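Asker: Test case, fold it:
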Amino acid sequence: ELSKNISSTMGQNREGSTAAIRSALKIDATQFAGDACLDLGLLPSAVRGNDGLEAMYATLKTFMNGTTHALHINVFDADTLKDAQKNPQKYKDLQIRVCGWNVLWNNIEKSEQDGFIRQAESLV
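Answerer: From the prediction side, this is the model:
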């Protein structure tokens, strides 16, 4: 599977979101006319509570200090996405980010859902 935008190839982000951002910031995004987007997946535990809020703030601040133009963040875990796939009626309002748009989970094809599940399984 190819990487999306300037994100790492699925399963290759072994050091977490801060490392992914630092890698993306090494690219001079001014050469890409607004097309240098970083797709970032985070586990819900990473943004929970005051510590999570502070971590999210630090993540966004790190990103905004660089030259990259767009950041798409999905906060999900594989178990929730698998359950949503099996029980769509329980997750009518579940949304994910796809190419800059919020999309209802139940409106995307199973193959795309499987891709997001694989992404969630690879989060560190």
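Asker: Every contact and neighbour count from this point should use C-alpha atoms.
Answerer: Noted.
Asker: Could you count how many residues lie near L104?
Answerer: L104 is flanked by 15 other residues according to other Cα atoms under 10 Å.
Asker: Wait, it touches A84, no?
Answerer: No - contact criterion Cα atoms under 8 Å: L104 and A84 do not qualify, at 11.0 Å.
Asker: now the other sequence, so there's something to compare against:
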Amino acid sequence: MKQEFREGITIYSQIVSNIENAILEGELKPEERLSSLRESAVEMEVNINTIMRAYNLLEEEGILRKKRGLGFFVSEDALKIIQKKRREAFYQNTVPELSKTLERLGINVDDLIEALKKEGTS
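Answerer: All right, here's what the predicted structure looks like:
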């Protein structure tokens, strides 16, 4: 099935993000084998080098492990690594922007917390 890619973001970055999301959502589990480079390239209709770049980046970050002759597998620590990475990005990028938005709209932190509680977030 062809994957739809967004403009303005490199394809390999989107593939990395999609794999990370699949791990966060439990669709990919520790020690699970990913599709081969060729299979993924055909499925997503992208160049095999693009897939290789994404898989290699995830391997460098410790999210994937390469088993010689067998392919790429989700590492045992993948979930923790992704959560840490995303948490840092959240605090670095989202929180400052959220803070500015709250100030612009005159929303205090207590109101935000109450709204989050209503959404089921603790």
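Asker: TM between them?
Answerer: The TM-score (TM-score structural alignment, normalised by the length of the second structure) is 0.28; 54 aligned residues with a Cα RMSD of 4.1 Å.
Asker: Where does L71 of the first structure sit: helix, strand or coil?
Answerer: Following DSSP: H, G, I helix; E, B strand; the rest coil, L71 of the first structure is assigned to strand.
Asker: that older thread, what sits in contact with each of L104 and A84 of the first structure?
Answerer: Contact with both L104 of the first structure and A84 is made by no residue, according to Cα atoms under 8 Å, 6 or more residues apart in numbering.
Asker: On the three-state scheme, R65 of the second structure is what?
Answerer: State at R65 of the second structure, reduced to three classes by three-state DSSP: strand.
Asker: unless I'm mixing things up, it is touching F72, no?
Answerer: Yes - between R65 of the second structure and F72 there is a contact at 5.5 Å, judged by Cα under 8 Å.
Asker: Now do the shared contacts for those two.
Answerer: The contact sets of R65 of the second structure and F72 do not overlap (Cα under 8 Å, 6+ apart).
Asker: on contacts alone, who are the packing partners of the helix ranked longest in the first structure?
Answerer: For the first structure, the helix reaching the highest residue count under DSSP state H is reported as helix 49-64. Secondary-structure packing of helix 49-64 of the first structure (3 or more Cα pairs under 8 Å, 6 or more residues apart in numbering; DSSP states H and E): helix 17-25.
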